[in-house]
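>>> Sequence and predicted model, in that order:
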Amino acid sequence: MPAAVTRADIEAAHARLRQGPANFLRTTPLWRLPGAALGLACAEVWLKLEQLQVSGSFKARGMLHRLLAQPIPTAGVIMASGGNAGIATAAAAQALGVRCEVFVPTISSPAKQARLRALGAQVQVVGAAYSEALAACMARQQETGALLTHAYDQPEVVAGAGTLARELEEQAGGLPDSLLVSVGGGGLIGGIAAWCAGRCRVVALEPALAPTLFLAREAGAPVDVEVGGVAADSLGAKRIGEISWRVTQQHVQAALLLDDGAIRQAQQWLWRELRLAVEPAAALGLAALQSGAYVPRADERVGLVLCGANVDLAALA
């Protein structure tokens, strides 16, 4: 089955993003540390500090790309989000001077909702889960005719996310041996896997309470799952996106589950030891290494994407 997004699509996304609002997207740092600095028995750990991206997450890449790739009607843009994609869309809409309406579920954190409003978005809090917010968003879009931006399942969104891997490779002069990537709806891993295209080992990481891709791989097709846990506001998609499902079938070598305790411990460790304030979804890579869910070779260079920083700082105290 052919991939829905390719390296060529990501190159095109990179070129389009360069023509977007000046100084909007950031080239986020790549921090290369000896494994021993993190208490790990591997050669190096590469931390792609995407939590420093504008709007606080990698989502800014895909959301801006979607808005640049499509005509935007007078009604502006509309989307449903657990928080991060909505924040990124609101930031992109603000930079482009267009209206933005975002539907979020009740599990979306107050900090994320406040950030959305600060960026000028009209916020609608609907339903207990992302899927319910999405249904309400779709109904509203039919009324207004606004441009629908999906949090993870549109080609422009996945290709935009893939520019992160392109940037990492350019910064390092190559790819690591492995990349451990958090998965919710799959936009990030779809873009990263499409860019890497078998040139390094890509491993999907999910909370045990939100096993969207893991259960799809077991079933052989996307399935609806129950989601919950500490990372549900970021990784709480009920079903893996069709685009990312097609890409990950080709280019993702493994999918692993992590319990909430390991995720919280890694999040706290990143703050305590490295002073990196990230949300739970961004800590899955380190959690996989610290818990032993992923055991690297002694000579392995392992890449982790710290994908978001929209966290209530009180949770890190």
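The structure has been received and is ready for your questions.
>>> going forward, measure contacts between C-alpha atoms and count neighbours the same way
Fine.
>>> Show me which residues of the lengthiest helix in the chain are buried.
Of all segments of type helix in the chain, defined using DSSP state H, the longest is helix 155-172. Buried residues in helix 155-172, defined by neighbour count with 16 or more other CA atoms under 10 Å: 155-169.
>>> Check stretch 196-211 too.
Neighbour-count burial for stretch 196-211, counted by 16+ other CA under 10 Å, picks out 196-197, 200-211.
>>> Let me know the closest of the residues you listed to residue 22.
Taking CA to CA as the measure, residue 22 sits nearest to residue 196 out of the buried residues of stretch 196-211, at 27.6 Å.
>>> how far does stretch 75-92 sit from the chain's center?
Relative to its chain's centre, stretch 75-92 lies at 14 Å (CA atoms, centre = their mean, to the nearest Å).
>>> Put together CSV for the buried residues of stretch 196-211, with secondary structure on each row.
Putting the buried residues of stretch 196-211 into CSV (DSSP: H, G, I helix; E, B strand; the rest coil) gives the following:
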residue, secondary structure
196, helix
197, coil
200, coil
201, strand
202, strand
203, strand
204, strand
205, strand
206, strand
207, strand
208, coil
209, coil
210, coil
211, coil
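>>> Reformat those residues as TSV; add distance to residue 309.
Shown next, in TSV, are those (distance: CA to CA, whole Å):
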residue	distance to residue 309
196	25
197	28
200	26
201	25
202	22
203	21
204	20
205	18
206	18
207	18
208	21
209	21
210	20
211	22
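>>> which among the residues you listed gets closest to residue 247?
In terms of CA to CA, no member of these lies closer to residue 247 than residue 197, at 8.9 Å.
>>> Please name the residues that touch that closest one.
Residue 197 makes contacts with 7, 250-251, as judged by CA atoms under 8 Å, 6 or more residues apart in numbering.
>>> Please check those residues and keep the buried ones.
The neighbour count (16+ other CA under 10 Å) marks 7, 251 as buried among the contacts of residue 197.
>>> one step back: ok, the buried residues of helix 155-172 vs residue 93, which is closest?
Within the buried residues of helix 155-172, proximity to residue 93 (CA to CA) peaks at residue 157, which comes in at 14.7 Å.
>>> which non-adjacent residue is nearest the closest one?
In space, and not counting its chain neighbours, residue 157 is closest to residue 62: 3.9 Å by CA to CA, 6 or more residues apart in numbering.
>>> Below is structure B, check it against A:
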Amino acid sequence: MLPDRILITNAARRITADIRRTPVIGIPGWGLLKLELLQLAGSFKPRGAFHRIRAAGAGPAGVIAASGGNHGVAVAAAAQALGLRAEIFVPEISAEAKRARIRAFGAHLVVGGATYDEARLASEARAAETGALMVHAYDQPEVLAGQGTLALEWEEQSPGLTHLLVAVGGGGLLGGIAAWHRANGAQLVAVEPEGCPCLHAALAAGRPVPAPVGGVAADSLGARQVGGLMFPLAAELHAAGRLTPVLVPDGAIREAQRMLWETVRVVAEPGGATALAALLSGLWTLPRDARVGILVCGGNTDPGSVSPSA
């Protein structure tokens, strides 16, 4: 079941003590940046993780999740805060910086295959053995409602935004934001790396289908297939002209990372800089009189990986 504004508002109340209210800053020529990389555990993911665990409940077996990295860090952090055992499965492509953070939050880390899908299947098999609560990275109603709290918070901080630029992986973040704005609100610009085009593939096929996974943002945006829960909503808004999909190359993502450091002095991971890459590269054109919000959604990376200007 897709969340609506009532369910998202209830989710926000449920997790208000668990998460940070992240800042919004204005940058001339860009718009209003929502710095969600300053969220607990370094990305937007704790919103969905905390809400899934609090809404569904977890028994003595604790929680289990599969993740390219950020979701795993979030579930580990939520489990630690709530006094639960956590077991996190990651694929071989996961970044060492993210693995280290998962371990630092006290979770048991398992490398469960070459891709996210392989790690997910391994985690599901393990959950069936142990009875642990499965916390999906993007395709559970409680997770979508939790991610939707970001849209509620953003609207309170920055009323009147006409366009929101959001990076897309499996679609849990976009789905939650779209659910908040479904009846009215901002136009959504759904930005994917060229190497991870699962929403593009789904919109072209009319249904979620397997897509390639590769490139610099694969560890955070590298879902093989967009989530089945959010896809009908994305397709609905796309057909209505309220959702614009954009693909950006790796070079534009790296440049957006560099510009975030040079301009804002924040270190964003590639997935966290992907939304801004659409604007800076010119692959999405700023409409006249638009009031634009850009989500910087994650910062779990080695600071040395963001190259300074020459």
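Okay, I see it. These numbers come from a predicted model, not from an experiment.
>>> Please work out the TM-score for the two chains.
TM-score for the superposed chains, counting by TM-score structural alignment, normalised by the length of the second structure: 0.95, backed by 302 aligned residues with a CA RMSD of 1.2 Å.
>>> counterpart of residue 34 of the second structure in the first structure?
With TM-score structural alignment as the criterion, residue 34 of the second structure lines up with residue 48 in the first structure.
>>> how many neighbours does its match have?
With neighbours defined by other CA atoms under 10 Å, the count for residue 48 of the first structure comes to 21.
>>> who touches it in this structure?
Residue 48 of the first structure is in contact with 28-31, 168, 303-306, counting by CA under 8 Å, 6+ apart.
>>> same deal with residue 162 of the second structure?
Residue 162 of the second structure makes contacts with 185-187, 290-293, as judged by CA under 8 Å, 6+ apart.
>>> for residue 280 of the first structure, same thing?
230-231, 263-264, 267.
>>> cool, residue 293 of the first structure as well?
By CA under 8 Å, 6+ apart, the contact list for residue 293 of the first structure reads 256-258.
>>> got a markdown table for those residues, with secondary structure, distance to residue 125 of the first structure and neighbour count too?
What follows is those, written out as a markdown table (DSSP: H, G, I helix; E, B strand; the rest coil; distance: CA to CA, whole Å; neighbours: other CA atoms under 10 Å):
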| residue | secondary structure | distance to residue 125 of the first structure | neighbour count |
| --- | --- | --- | --- |
| 256 | strand | 31 | 18 |
| 257 | strand | 29 | 18 |
| 258 | strand | 29 | 20 |
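>>> In a markdown table, list those along with distance to residue 245 of the first structure.
Shown next, in a markdown table, are those (distance: CA to CA, whole Å):
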| residue | distance to residue 245 of the first structure |
| --- | --- |
| 256 | 16 |
| 257 | 17 |
| 258 | 20 |
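>>> Tell me the counterpart of residue 145 of the second structure in the first structure.
With TM-score structural alignment as the criterion, the equivalent of residue 145 of the second structure in the first structure is residue 159.
>>> Make sure that match is actually in contact with residue 188.
No - with contact defined as CA atoms under 8 Å, residue 159 of the first structure and residue 188 do not form a contacting pair (9.0 Å).
>>> Grab the most central residue of the first structure for me.
The residue lying closest to the centre of the first structure (CA atoms, centre = their mean) is residue 188, at 4.6 Å.
>>> Distance-wise, check the aligned partner of residue 30 of the first structure in the second structure relative to residue 158 of the second structure.
In the second structure, the residue paired with residue 30 of the first structure is residue 24, using TM-score structural alignment. Distance, residue 24 of the second structure to residue 158 of the second structure, using CA to CA, to the nearest Å: 8 Å.
>>> ok, the aligned residue in the first structure for residue 60 of the second structure - how many residues close by?
Aligning on TM-score structural alignment places residue 60 of the second structure opposite residue 74 in the first structure. Residue 74 of the first structure has 12 neighbours, counted by other CA under 10 Å.
>>> State whether residue 74 of the first structure is indeed within a helix.
No - the assignment for residue 74 of the first structure is coil, going by three-state DSSP, so no helix is present there.
>>> Give the closest residue to it in space, chain neighbours not counted.
Per CA to CA, 6+ apart, closest to residue 74 of the first structure is residue 146, 7.4 Å.
>>> contacting residues for the residue lying closest to residue 182 of the first structure once chain neighbours are set aside?
Using CA to CA, 6+ apart and skipping the chain neighbours, the partner closest in space to residue 182 of the first structure is residue 205 (4.8 Å). Neighbouring residues of residue 205 of the first structure by CA under 8 Å, 6+ apart: 180-183, 255-258, 284-285, 288.
>>> Please look at residue 71 of the second structure and residue 137 and confirm they touch.
Yes - at 5.9 Å, residue 71 of the second structure and residue 137 qualify as touching, with contact defined as CA under 8 Å.
>>> Now the common contact residues for the two.
Common neighbours of residue 71 of the second structure and residue 137 are listed as residue 65 (criterion: CA under 8 Å, 6+ apart).
>>> mind checking how far the counterpart of residue 120 of the first structure in the second structure is from residue 168 of the second structure?
Structural alignment (TM-score structural alignment) places residue 120 of the first structure against residue 106 in the second structure. Residue 106 of the second structure is 28 Å from residue 168 of the second structure, where distance means CA to CA.
>>> Show me which of these two is the more surrounded one.
Taking other CA under 10 Å, residue 106 of the second structure and residue 168 do not tie; residue 168 has more neighbours (29 against 17).
>>> What count of nearby residues applies to the equivalent of residue 175 of the second structure over in the first structure?
In the first structure, residue 175 of the second structure lines up with residue 190, judged by TM-score structural alignment. Look at residue 190 of the first structure: counted by other CA under 10 Å, it has 35 neighbours.
>>> Against residue 10 of the first structure, how distant is the spatially closest residue to residue 190 of the first structure that is not a sequence neighbour?
The shortest distance from residue 190 of the first structure to any non-neighbouring residue, by CA to CA, 6+ apart, is to residue 244 (4.4 Å). Remark: distance between residue 244 of the first structure and residue 10 of the first structure (CA to CA) = 14 Å.
>>> Give the intersection of the neighbour lists for these two.
By CA under 8 Å, 6+ apart, the residues touching both residue 244 of the first structure and residue 10 are residue 191.
>>> Quick one: residues contacting residue 171 of the first structure.
Counting by CA under 8 Å, 6+ apart, residue 171 of the first structure makes contact with residue 30.
>>> now do 10 Å
By CA atoms under 10 Å, 6 or more residues apart in numbering, the contact set of residue 171 of the first structure is 27-30, 165.
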